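In: the amino acid sequence is not available; the structure is as follows:
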């Protein structure tokens, strides 16, 4: 029998994202946050920073209803992109997928702006805490929709939306007192 260099085990191995992978499909480009998810260290933090910085630009060009429409559209496009990209990477919730952090940061900033740099930094830091540490409701949300397919794609975004909600609750309490 001739020797084959094909490793049948390679078919099921997770795919490590690269710039070529990102550019191979529009869903990959969206899910990987236009490349911010390719950061070798802390891609979720880099994606959150990209969300913060991009929002500072976006808010100057769009009205409040247009901003709300952008976030809503990004949610549905992100859901699709997360679903496709996770399946192509063969990982149910890859760290390189950061569109969920971007959408969550946009939602947070949409609701807390106008605020100064320190308010924005606080929102960023709180969101990163809730997203990374996954206390209470965020851990629950993270486990609720696991797997592949549309359910898994939604789950990738859902726990970040819960982390955003927790961030907004803490900021509201902070402003109250």
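Out: Received it, and whenever you're ready, just let me know what you need. In this text, all values refer to a predicted model and were calculated from it rather than measured experimentally.
In: please make it C-alpha for all contacts and neighbour counts, starting now.
Out: Will do.
In: which other helices and strands does the helix with the most length in the chain contact?
Out: Using DSSP state H to define each element, the chain has its longest helix at helix 149-176. With contacts defined as 3 or more Cα pairs under 8 Å, 6 or more residues apart in numbering; DSSP states H and E, helix 149-176 has these neighbours: helix 64-89, helix 99-112, helix 117-133, helix 136-144.
In: tilt between the third one and helix 99-112?
Out: Orientation check (axes from the mean of the first three to the mean of the last three Cα atoms, to 10 degrees): helix 117-133 against helix 99-112 gives 140 degrees.
In: please apply the same query to the first one.
Out: Here helix 64-89 points in a direction 160 degrees away from that of helix 99-112 (the same axes, to 10 degrees).
In: show me which residues of helix 64-89 are buried.
Out: Neighbour counts over helix 64-89 (16 or more other Cα atoms under 10 Å) mark 67-68, 70-71, 74-75, 77-89 as buried.
In: do the same with the shortest one
Out: In terms of neighbour count (16+ other Cα under 10 Å), helix 136-144 has its buried residues at 138-139, 141-142.
In: try the third one
Out: Neighbour-count burial for helix 117-133, with 16+ other Cα under 10 Å as criterion, is recorded at 120, 123-124, 126-128, 130-131.
In: which one of those is nearest residue 26?
Out: residue 131 (25.5 Å; Cα to Cα).
In: so what's that closest one up against?
Out: Residue 131 makes contact with 138, 159-160, 163, according to Cα atoms under 8 Å, 6 or more residues apart in numbering.
In: comparison target below:
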């Protein structure tokens, strides 16, 4: 996935697509850039979400997805690796979708627990890439493929959270 080419700040700011695809810099992390991008997504969600109603936020995500396809494609081409490890916009946008559908607790700590579970599940699905995520990762070598494998990780996470919420609701 990654190569010996490690993007730096100069690369990050050399083109707007690089800045976006590298998660506004979070993808430059030397340790687990995908995790760093997901943590960045989680950190800024509460700053972004209040600015939109539900439909507006979904439209925002769609625009971020389409822009991400273009930005990830350009950045992957410029780095010489379609899904370079520093490209993390594909983690950021789907995780915003996960947080949007994440259960909300009565107390802040309950919401934090659900979001922590969402983070862990998303990272697991992103790493192991169950079908069809693996198809997009292995066969669709462009910005769309880069974004879609993480969209499926997000959808699996949302489904898992819904099942957990249902089961726990029955047990408690």
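Out: That came through fine. Please read all numbers here as calculations on a predicted model, not as lab measurements.
In: about what we covered before: how about a markdown table for the contacts of residue 131 of structure 1, with distance to residue 100 of structure 1 added?
Out: Compiled in a markdown table, these are given as follows (distance: Cα to Cα, whole Å):
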| residue | distance to residue 100 of structure 1 |
| --- | --- |
| 138 | 13 |
| 159 | 9 |
| 160 | 6 |
| 163 | 11 |
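In: residue in structure 2 matching residue 89 of structure 1?
Out: Aligned by TM-score structural alignment, residue 89 of structure 1 pairs with residue 79 of structure 2.
In: quick check: that match vs residue 111 of structure 2, distance?
Out: Distance, residue 79 of structure 2 to residue 111 of structure 2, by Cα to Cα, to the nearest Å: 38 Å.
In: what lines up with residue 104 of structure 1 in structure 2?
Out: Superposed on structure 2 with TM-score structural alignment, residue 104 of structure 1 falls opposite residue 94.
In: for that match, which residues are in contact?
Out: So residue 94 of structure 2 contacts 150-151, 153-154 (Cα under 8 Å, 6+ apart).
In: list just the nearest of the residues you listed to residue 101 of structure 2.
Out: Closest to residue 101 of structure 2, out of all of those and judged by Cα to Cα, is residue 154, at 10.1 Å.
In: contacts only, for the equivalent of that closest one over in structure 1.
Out: Mapped onto structure 1 by TM-score structural alignment, residue 154 of structure 2 lines up with residue 164. For residue 164 of structure 1, the contacting residues are 104-105, 107-108, 127, 130, by Cα under 8 Å, 6+ apart.
In: now those residues in TSV, with distance to residue 54 of structure 1?
Out: TSV is the format used below for these (distance: Cα to Cα, whole Å):
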residue	distance to residue 54 of structure 1
104	12
105	10
107	12
108	13
127	16
130	21
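In: farthest-separated two in those residues?
Out: 107 and 130 (14.8 Å).
In: next, the buried residues of stretch 3-17 of structure 2.
Out: Neighbour-count burial for stretch 3-17 of structure 2 flags 7, 12, 17 (criterion: 16+ other Cα under 10 Å).
In: tell me the residue in structure 1 aligned with the second one.
Out: In structure 1, the residue equivalent to residue 12 of structure 2 is residue 22, according to TM-score structural alignment.
In: is that match in contact with residue 32, as I believe?
Out: Yes. With contact defined as Cα atoms under 8 Å, residue 22 of structure 1 reaches residue 32; the gap is 6.9 Å.
In: right, and residue 92 of structure 1 touches residue 150 too?
Out: No. Counting by Cα under 8 Å, residue 92 of structure 1 stays clear of residue 150, with 11.0 Å between them.
In: compare those two (neighbour count), which wins?
Out: Neighbour count, other Cα atoms under 10 Å: between residue 92 of structure 1 and residue 150, residue 92 has more, with 21 against 14.
In: which element is the more buried one on?
Out: Per DSSP states H and E: residue 92 of structure 1 is located in neither a helix nor a strand.
In: distance of the match of residue 89 of structure 1 from residue 139 of structure 2?
Out: In this view, residue 79 of structure 2 and residue 139 of structure 2 are 19 Å apart by Cα to Cα.
In: likewise residue 76 of structure 2?
Out: 15 Å.
In: also residue 161 of structure 2?
Out: Counting by Cα to Cα - residue 161 of structure 2 and residue 139 of structure 2 are separated by 28 Å.
In: near residue 99 of structure 2, how many other residues are there?
Out: Neighbours around residue 99 of structure 2, by other Cα under 10 Å: 22.
In: ok, now which ones touch it?
Out: Taking Cα under 8 Å, 6+ apart as the test, what residue 99 of structure 2 contacts is 42, 45, 115, 118.
In: again, 10 Å this time
Out: 41-42, 45-46, 49, 114-115, 118-119, 154, 157-158 (Cα atoms under 10 Å, 6 or more residues apart in numbering).
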